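S.K.: Provide a 3D model corresponding to the input given below.
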Amino acid sequence: MKALLIIDVQNGMFLKGYEVFNGENLIHNIKTLISKARSTHTPIFYVQHNEGEGEPLETGTIGWEIHPEIAPEEGDVVIQKTTPDSFFKTPLDEELKKRGIEHLIITGIQTDLCVDTTCRRAVSEGYKITLVSDAHSTWPSEELTAQQIINHHNGTLRWFGNVLGTEGTGFSVPKKGLI
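M.R.: Okay, here's the model as predicted:
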């Protein structure tokens, strides 16, 4: 069974003057994936990063909240984390196993940190992964544009699982009794 995993798409990632690269398109694509997931009864997991006082994702602040256009609904699972690894010292693995999840469709922010680390860790934990190539984003570095970083990770992470665009990401209706 598959699950949609949305990593760190929080208000603090869209602060004016510090917006994540291609943020509007990112939100659009994640909304499309959420719609597909809901229509096929695919579980949705959100990962929410927690930072300290004064940081953009300071726990309990507006910046920490999940972006309102993709906010969780009843039945969705929200996992709290404090490191780039969505599995490290979190109940993510336990919650996935409890629901029989074997395959993660991964989206979110930040391509080169939390998304990359979580993809690799998921494979190490025995999950199949699909990285949605146009539904993760980052910021430029001194050496590379954000698009170059995204392209690099799409190319590298294909060695760990599928890398597909939003429209190519398959969701299927689960067999009766599995929901």
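S.K.: please count neighbours and contacts with C-alpha atoms only from this point.
M.R.: Will do.
S.K.: just the buried residues of the helix ranked longest in the chain, please?
M.R.: The single longest helix within the chain, with elements called by DSSP state H, is helix 23-39. Neighbour-count burial for helix 23-39, counted by 16 or more other Cα atoms under 10 Å, picks out 23, 26-27, 29-34, 36-37.
S.K.: cool, and stretch 80-89?
M.R.: Within stretch 80-89, the residues scored as buried using 16+ other Cα under 10 Å are 80-81, 83-87.
S.K.: with stretch 12-23 instead?
M.R.: Buried residues in stretch 12-23, counting neighbours by 16+ other Cα under 10 Å, are found at 12-14, 20-23.
S.K.: ok so, going back, ok, the buried residues of stretch 80-89 vs Glu95, which is closest?
M.R.: Taking Cα to Cα as the measure, Glu95 sits nearest to Phe87 out of the buried residues of stretch 80-89, at 10.6 Å.
S.K.: before we go on, could you also do this sequence so I can check it against the first one:
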Amino acid sequence: MSVTLIDSDLLIGELQLGKSPAVIAVDFSNGFADKKSPLGGDFEPQLEANLKLIEAATASNVPIFFSTVVYDNEQQASVFRQRLPALNILQRGSHWVNIHDKFSPYVNRDNIIEKNYPSAFFATTLASKLATLNVDSLIITGLTTSGCVRATCVDGLQHNFLCAVITEACGDRNQSAHAMSLHDMHAKYAQVLPLSQIMEYFKSL
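M.R.: Below is the predicted model of the structure:
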């Protein structure tokens, strides 16, 4: 889907992605990617789109980070978990916190970002890792569009990164929320772009 702004949206300026991007694959853990999970959905198309994107990123030497929500005790994110009790399955050592097997060739100890809250930036090591790599642009994908993807996008902007959110590579259990969140991100915080455009961008690096 493409995002169409309307007359009542603010005028936006053109953003050009930089020469040093990174991919942030948000919460493709089993807890969200497996439809058997109470947090999950049928996200097979998004998994396949991400696999294509990650393969292309790897071929172009673009760094990739995978975020996952992990809890060690009841105190962590207690209000968030009270609001969404299904999050309580995301205990360290459980199947649910592991990144989906489709991405196992690309996952390592250094590119996993553990988090307690929606944003992959909040109280994590992500910003410092990106700074070390001199990253200037973020290619953001993941689950879910209206939750952790949007939160990561907003925080990416607040860290002054150029952000692109990939349409086919994000998914949500609520399609209305998915569409509205893509609209809002494109209207204010990022570019919402098709996978094909990002694949060409990687080739140009």
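S.K.: how alike are these chains, TM-score-wise?
M.R.: The TM-score (TM-score structural alignment, normalised by the length of the first structure) is 0.86; 168 aligned residues with a Cα RMSD of 2.0 Å.
S.K.: could the buried residues of stretch 80-89 of the first structure go into CSV alongside secondary structure and distance to Gly155 of the first structure?
M.R.: What follows is the buried residues of stretch 80-89 of the first structure, written out as CSV (DSSP: H, G, I helix; E, B strand; the rest coil; distance: Cα to Cα, whole Å):
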residue, secondary structure, distance to Gly155 of the first structure
Gln80, strand, 28
Lys81, strand, 26
Thr83, coil, 24
Pro84, coil, 20
Asp85, coil, 20
Ser86, coil, 21
Phe87, coil, 23
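S.K.: what's the closest non-adjacent residue to the residue nearest to the spatial centre of the second structure?
M.R.: Among the residues of the second structure, Val26 comes closest to the average C-alpha position under Cα atoms, centre = their mean, at 3.1 Å. Closest residue to Val26 of the second structure in three dimensions, ignoring its sequence neighbours and counting by Cα to Cα, 6 or more residues apart in numbering: Gly142, at 4.3 Å.
S.K.: closest to His49 of the first structure out of the buried residues of stretch 80-89 of the first structure?
M.R.: In terms of Cα to Cα, no member of the buried residues of stretch 80-89 of the first structure lies closer to His49 of the first structure than Lys81, at 5.1 Å.
S.K.: and the closest one? What does it align with in the second structure?
M.R.: The pairwise alignment with the second structure assigns Lys81 of the first structure to Lys115, based on TM-score structural alignment.
S.K.: list the contacts for the closest residue to its match other than its chain neighbours?
M.R.: Of all residues beyond its chain neighbours, the one nearest Lys115 of the second structure is Val69 (4.9 Å), with distances taken as Cα to Cα, 6+ apart. With contacts defined as Cα atoms under 8 Å, 6 or more residues apart in numbering, Val69 of the second structure is in contact with 27, 90, 97, 114-117.
S.K.: reformat these as JSON lines; add distance to Lys203 of the second structure.
M.R.: Below are those laid out as JSON lines (distance: Cα to Cα, whole Å):
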{"residue": "Asp27", "distance to Lys203 of the second structure": "26"}
{"residue": "Leu90", "distance to Lys203 of the second structure": "37"}
{"residue": "Val97", "distance to Lys203 of the second structure": "32"}
{"residue": "Glu114", "distance to Lys203 of the second structure": "30"}
{"residue": "Lys115", "distance to Lys203 of the second structure": "31"}
{"residue": "Asn116", "distance to Lys203 of the second structure": "35"}
{"residue": "Tyr117", "distance to Lys203 of the second structure": "34"}
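S.K.: Ile106 of the first structure in helix, strand or coil?
M.R.: Under the three-state scheme (DSSP: H, G, I helix; E, B strand; the rest coil), Ile106 of the first structure adopts strand.
S.K.: can you tell me what it aligns to in the second structure?
M.R.: Matched by TM-score structural alignment, Ile106 of the first structure corresponds to Ile140 in the second structure.
S.K.: what's the neighbour count on its match?
M.R.: 25 (other Cα atoms under 10 Å).
S.K.: matching the residue nearest to Lys115 of the second structure against the first structure, which residue comes up?
M.R.: When the two structures are superposed using TM-score structural alignment, Val69 of the second structure falls opposite His49 in the first structure.
S.K.: ok, Ser196 of the second structure next?
M.R.: Aligned against the first structure by TM-score structural alignment, Ser196 of the second structure finds its counterpart in Glu167.
S.K.: hang on, Gln191 of the second structure packs against Met185?
M.R.: Yes. In this structure Gln191 of the second structure lies within contact range of Met185 using Cα atoms under 8 Å: 7.2 Å.
S.K.: just give me the longest strand of the second structure.
M.R.: Among all segments of the second structure classified by DSSP state E, the strand with the greatest residue count is strand 162-171.
S.K.: what's that one in contact with?
M.R.: Under the contact criterion Cα under 8 Å, 6+ apart, strand 162-171 of the second structure has outside partners 1-2, 15-18, 43, 45-47, 49-50, 136-145, 149, 153, 156-157, 178, 182, 189-195, 198.
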